[in-house]
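1. sharing a model that was predicted from the sequence below.
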Amino acid sequence: MAGSVCVEEDDPHVNSVVDMSSRDLEEVPFEYRVVGRFHCVTQLLLQFNSIVSLPDDLPIVFPALETLNVSGNELETLPDSLSLLKDSLQTLSAAENVLHHIPEGLKKLVHLRVLRLRGNKLVRLDNVFGTNMTNMRELYIDENQLVRLPSELCFMTALEILEASDNKLTYLPDCFGNLKMLKVLNLSNNQLKEVPSSFSQLPSLITLDISNNMLSSMPNQLVSSYCLQSVFLNDNLLTVMSEWFSNTSQLQELDISNNSLEGDALPQAFGLQSPNVQFLSLAGNHVTRLPESLCNMSHLRELKLGSTIPEIDRRAFQNGNWLHSLPEEFGGLVSLERLWLDENKLNCLPQSFGSLSHLTFVDMCQNLLSELPDSFCNLSALVTLYLSRNQLSVLPPDFGKLSQLLEVRLDNNLLEMLPKSFEELTQLKTLDLFCNKLRDFPRFLVNFSQLSRLDLNNNLFKFNSDDVPLSFCKKQYASRPDVEGWKGKARVDILPMEGQKVILSKTESDEACEPLVEMSDVFRRALFKGQSIWKSHSQSGKRPVDASSIFKSCLREVIQFEDTMDNQADLKSDGVFGSKQDYDKTPADAVDSMRSVKDSPENWLPPCEEDWDAEINENNHATDVQFLDSLSASQSQYKDQVVVNLSSEQRAMLRLTLEKGLPYYDVKDQFYINVALQTEKSMVKQDLPVGLTQQLIVEGQFDDL
């Protein structure tokens, strides 16, 4: 017992607590069921056990209980004998059980002030509440399976908090407006299609949450509009805003996102009549204009006017609004810190935009912006900037003045060059320049020491690719401390890199270009592979890649060596090179198959669009199969390394690699098999990792590994 127990019968007014919470109890211990010993205990705490039932004599053993907490157990019902506590019990907590039924005796607890029944399996509450439960202040019945609220609820005229979210409510009792003292009302995540007319007579509401229902309208008038501070009507079917929104002088939070609001949506004088708003969301509607009065909301800190769908779930459709422009005095939102304008139709920004001196986050992806105003560079507090999928062809000359920037996404634009001041953004950690029209390689990026994610793919760079270092990680274990039984591994991403220099084949156009400077690992990966950046770059969240240029020469060489390959031993494997049907294919068969697709290599190559799930797993690759086309046969002096547990496309490339005598690198699983290619295609097993369970069989030359 954590608390003290009152046993002094001569002083019945001494308060005490019996605390048996979190003890893995399956029942109330017998020693706490002695009549007469606990007559002055006022609090009995039994929460977070495994109790399946309460003893019927519990009110007799604890006759003076004011607080009973049995939350977090496995109770299916409560004893009807609790009605014996009608003169004392004020707080009853039975949340997070498996209650299917509440006894009718509960209605006799006329002094009950707080009732918590959250997170049970209640379907109905008929005959549970009495007409004389007028002392009830707080009622928590959320996260059940209730389809309606009983009319007796309306007799709780002193009720201040009603939490009934996450049920299956389809309507409210007509007398709902009788709850004159109600301050907090949460009816979110139900199936309400309308509210009764008496709803408008609730005079004391401070917080109103009816989000995620099926409401197509709200009452035109609401008596409590003048005192409302937080209103959440998001995820409904509202087409217009009610008149009472013009009288919300105390409003601080308003979320009406993901409805069907059109046109102006907000009242013209909204910004003047609700000057204290700090959070406003109109995201996911069909709003075309914002009222000029919005610019007077000097306390606004977050404004959401874009999409409501998480970017990882987005597809090729518009989910934001239809804003073509912002009010000229938009810069009057002097306290604004975070702004979402993604997926609109903005073609320009007002000059006053640069006055948003507290702005730290801006998302303006998927608009029609062709340029940014010069004042944009005055956003000195800006840390995160998303401008993906616009029509930007140039950035302001002073873009480098945004010295606090850590993340910039400019993918899928029309940028042909970066301003010289860009090189001043040395604090950048993420830079996405995918799919632009850049021709001059941004060599200053090598000085961006904080850069960890960089994407330069799909641009128009031309440069000499000589002397590009190739790095890969080897699996290592951290040193073992002097602690018995300790096991652990060093994080691969913080291990020192090992590598060797690989000379890539030149083209005639490369000869006139300057060699690249020494590159960091992230720079290298951005150049040759493209580091995954969690942002949808095009259409259905996949990034297009020019697959034909990757393996074109590889296919060409295979076709040329067809006769030679017909005379060589067939490569077979178990669990490495393909399915059972692939084992029976001869090299000639494979070549015939490849010849049939030589004009459409994308049908044979790895998927030519970016798959985000796959990119997560491959995020730390030092290189991939894109190197194979550029590697020359003269590099056979390097010790070849083959990684197991490959994808089907990688298996196909591995087969071609072995035929061409080229090395293959992959660090996906950090498992390596070192092999030496001989002229007769025999292979020698070397330095296999301990515990490696894969098998590699090549024409009987290898035993099971």
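-> Yep, that arrived. Numbers count the residues shown, from 1 in each chain.

2. for the rest of this, base every contact and every neighbour count on C-alpha atoms.
-> Fine.

3. isn't Cys175 right up against Ser151?
-> Yes: contact criterion CA atoms under 8 Å: Cys175 and Ser151 qualify, at 7.1 Å.

4. and the helices in the stretch 251-400 of the chain?
-> Using DSSP state H, counting those that start in this stretch, the helices of the stretch 251-400 of the chain run over residues 270-273.

5. quick one, strands of it?
-> 253-255, 262-263, 279-281, 286-287, 302-304, 338-340, 361-363, 384-386 (DSSP state E, counting those that start in this stretch).

6. presented hereafter is structure B, for comparison with structure A:
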Amino acid sequence: MASPLSALLLLALLALPAARDAAQDRVDDGGGYEDEEGEAVEEGEGVLPSPGQRQGSCPSSCTCSPDGAVECAGAGLDSFPASLPADTQLLSLQNNQIEVVPIAALKRVPLLRTLNLQNNLITSAGLPADGFMVLKELQYLYLANNKLTQTPGSLPASLVSADLAANFLTAISPGTFGGKPDLRSVYLHNNRLTNAGIPRDAFLGSDAVETLILSSNSLTRAPLGLPPALQRLHLRNNKLHSLSGGAFDQLRDLRELYLQHNQLNDRSVDAKTFTHSRRLEYLDLSSNNLTLVPRGLPARLVILHLERNAIAALDSQGLGRLRSLEYLLVHSNRVRAHAVGAAAFRNLRRLHTLHLYSNELNRVPRSLPAHIKVLMLLHNTIHEIRAQDFAATPELAELNLSFNRLSTKRLHPRAFTRLSKLASLDLTGNQLTHVPVGLPASLEVLRIQQNHVAVLGNGALSGLPALRELMLSDNALASKTIAPNIWAQLPSLTTLDLSSNALTVVPSSLPASLEYLYLQNNRINSIPEGAFSTTPNIKGIFLRYNRLPPHVKDMFMGLEELQVLDLTGNFDGTPEPGADDGEGGDGEGGDGDEEEGMGNPQKELPQRRRAVERGTSVPRPQKT
């Protein structure tokens, strides 16, 4: 069984990287950290204890384990604890109001391995100049989200990870991160670092660093002299305008490079920029000023982000050598169909995900990758799908054509017939008047919301045995324009959305597989007898804002799997008895008579409706 200290160490090491990632996400979204003040430092002496020796006492607002873990997070402390057990190895002081870290206090815990001081009020004046050097065993130091303007002058050679993110640092001292053979990760994002503030010898003697986060600073070019073992380098949210000059030549093990949200243009990235980055697998160049796919990209790339640039064309010069590429994200650019070269994707035999949405495509590009599985073409101006558009993509499983200009007349009857593996098709937000014909039998999800579909004839949904979700909301369907037994053709259907149409009656002959039925915002004024007799597995019925009379509540008795019933906005606006305040009345409690096998419907249905309106779970019928 793991010791309490081991468990706390594991929790600390798992939680803190997650906190760092969350902080970086806030930075990317334009967020930040709160700023605080700090003060000066005290000095003192300490005595080196032998392992296992207990000296000092546990602070009253903290929790101390016998194995050397002291937990003081969020304890309301405004000063560093004056007394700590001498054998402390893990000290958590995050989320307090500490301003000063006295060297005397550090000397009393010479066995300390993990020190977490993030989210306090510490300034550089509040840190002892070389005070951390007394901690010869220190491996993990967390000082993020304070108000440091300078890095500590020296840190112990034993250091493995240091987090100084979200401060006000403008420069790095050579003694801070240099000369540390065990150092693996350094987090410096969300500071005020400039190129002048990162000397070439900043990491000299720390050749094992694998992760360096410099995002959200004020860098104009990639720093030089970075650790040669780097595998993950974050430079996003800076002011980079050039990557020339051999910036990455010494980083031969680099696998992930984040360059998004900078000022890079076509001249910034030349054919030699990544010459020596032969192991690079992940490259993010999104949100820059590129108009072309950069030349000379590493052949081993697996994921390439180029979204939110000004790219107008795709050709083999930029993409031809990327034989390992699996994900290509080129959405939110200016790509036009005629500017997609016939050989642009020819060598991309591993490419399975292609994002081309929010471009200027007026048709499906020719010569799509043969092994593509996910194709995103939404938010373009595509007005026609021809018979051959997807003929060469038999592996396609997910196709999104939503929010284009497709009409039923310009959708070829054989447009999708060859897609024998297609599982999801999204045609939302087009100009269709009918469900497309020739849909593949493999289809599991079909979305045709926000179109002009007015009729569902007898064969409209035939040949779709695997269909689980059918979304037809915001169309022009009426009860009389839906074939009576059309739903029986869908034996696997679990979700049916017919909301925001012109229905006057709840559909009948629904499949037994159905679990969720969405009918809100129609004109439904009646529920046929036995409408739900074929749906024993139904869990949710949504009839909000229709024209149903009060007596329809009897129609839902016997649906033992029903969890949510939403009848809000029916009954001519008159609430059911007891439904106005949710207290007492006939809606809850009481000793009234009950029918055999279930609770009294006069009690349960108002209770269910109130639960729906409150957002709480819906009670099931009570068994007797």
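-> That came through, no problem. In this text the structure is predicted, and so the values were computed from the model without any measurement.

7. mind checking the TM-score on these two?
-> Remark: TM-score between the superposed chains equals 0.62 [TM-score structural alignment, normalised by the length of structure 2]; 466 aligned residues with a CA RMSD of 4.4 Å.

8. return the most buried member of the strands of the stretch 251-400 of structure 1.
-> strand 286-287 (a mean of 22; mean count of other CA atoms under 10 Å).

9. quick one: distance of that one to the chain centre.
-> Centroid separation for strand 286-287 of structure 1 versus its chain: 25 Å, with CA atoms, centre = their mean, to the nearest Å.

10. now the strands of the stretch 251-400 of structure 1 in JSON lines, with distance to Asn212 of structure 1?
-> Formatted as JSON lines, the strands of the stretch 251-400 of structure 1 follow (distance: least, CA to CA, whole Å):
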{"stretch": "strand 253-255", "distance to Asn212 of structure 1": "11"}
{"stretch": "strand 262-263", "distance to Asn212 of structure 1": "19"}
{"stretch": "strand 279-281", "distance to Asn212 of structure 1": "15"}
{"stretch": "strand 286-287", "distance to Asn212 of structure 1": "18"}
{"stretch": "strand 302-304", "distance to Asn212 of structure 1": "18"}
{"stretch": "strand 338-340", "distance to Asn212 of structure 1": "21"}
{"stretch": "strand 361-363", "distance to Asn212 of structure 1": "25"}
{"stretch": "strand 384-386", "distance to Asn212 of structure 1": "28"}
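
11. ok, which of these comes nearest Val114 of structure 1?
-> When those are compared by CA to CA, strand 253-255 sits nearest Val114 of structure 1, at 27.0 Å.

12. any idea how far Ser370 of structure 1 is from the closest residue in space to Leu368 of structure 1 that isn't next to it in sequence?
-> Distances taken as CA to CA, 6 or more residues apart in numbering put Asn347 closest to Leu368 of structure 1, at 4.6 Å, once the chain neighbours are dropped. Distance check for Asn347 of structure 1 against Ser370 of structure 1: by CA to CA, to the nearest Å, it reads 7 Å.

13. Pro396 of structure 1 now?
-> Distance from Pro396 of structure 1 to Ser370 of structure 1, by CA to CA: 11 Å.

14. contacting residues around the residue nearest to Val223 of structure 1 when sequence neighbours are not counted?
-> Among residues not flanking Val223 of structure 1 along the chain, Pro203 sits closest, at 5.1 Å (CA to CA, 6+ apart). Pro203 of structure 1 sits next to Lys180, Met181, Leu182, Leu222, Val223, Ser224 when contact means CA atoms under 8 Å, 6 or more residues apart in numbering.

15. for Ser281 of structure 1, same thing?
-> Leu254, Asp255, Ile256, Ser257, Leu303, Lys304, Leu305.

16. equivalent analysis for Ile303 of structure 2, please.
-> So Ile303 of structure 2 contacts Glu281, Tyr282, Leu283, Leu325, Glu326, Tyr327, Leu328 (CA under 8 Å, 6+ apart).

17. can you do 10 Å?
-> Counting by CA atoms under 10 Å, 6 or more residues apart in numbering, Ile303 of structure 2 touches 256, 280-284, 324-329, 351, 353.

18. contacts only, for the residue mapped onto Leu439 of structure 2 from structure 1.
-> Matched by TM-score structural alignment, Leu439 of structure 2 corresponds to Phe376 in structure 1. Residues counted as contacts of Phe376 of structure 1 (CA under 10 Å, 6+ apart) are 349-356, 395-396, 398-399, 401-402.

19. can you list those in a markdown table and add neighbour count and distance to Gln229 of structure 1?
-> Formatted as a markdown table, the contacts of Phe376 of structure 1 follow (neighbours: other CA atoms under 10 Å; distance: CA to CA, whole Å):
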| residue | neighbour count | distance to Gln229 of structure 1 |
| --- | --- | --- |
| Leu349 | 20 | 31 |
| Pro350 | 17 | 31 |
| Gln351 | 16 | 32 |
| Ser352 | 17 | 29 |
| Phe353 | 24 | 28 |
| Gly354 | 19 | 30 |
| Ser355 | 20 | 28 |
| Leu356 | 23 | 25 |
| Leu395 | 21 | 41 |
| Pro396 | 17 | 41 |
| Asp398 | 17 | 41 |
| Phe399 | 23 | 39 |
| Lys401 | 17 | 38 |
| Leu402 | 20 | 35 |
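
20. now Ile550 of structure 1: how far from Lys529 of structure 1?
-> In terms of CA to CA, Ile550 of structure 1 sits 11 Å off from Lys529 of structure 1.
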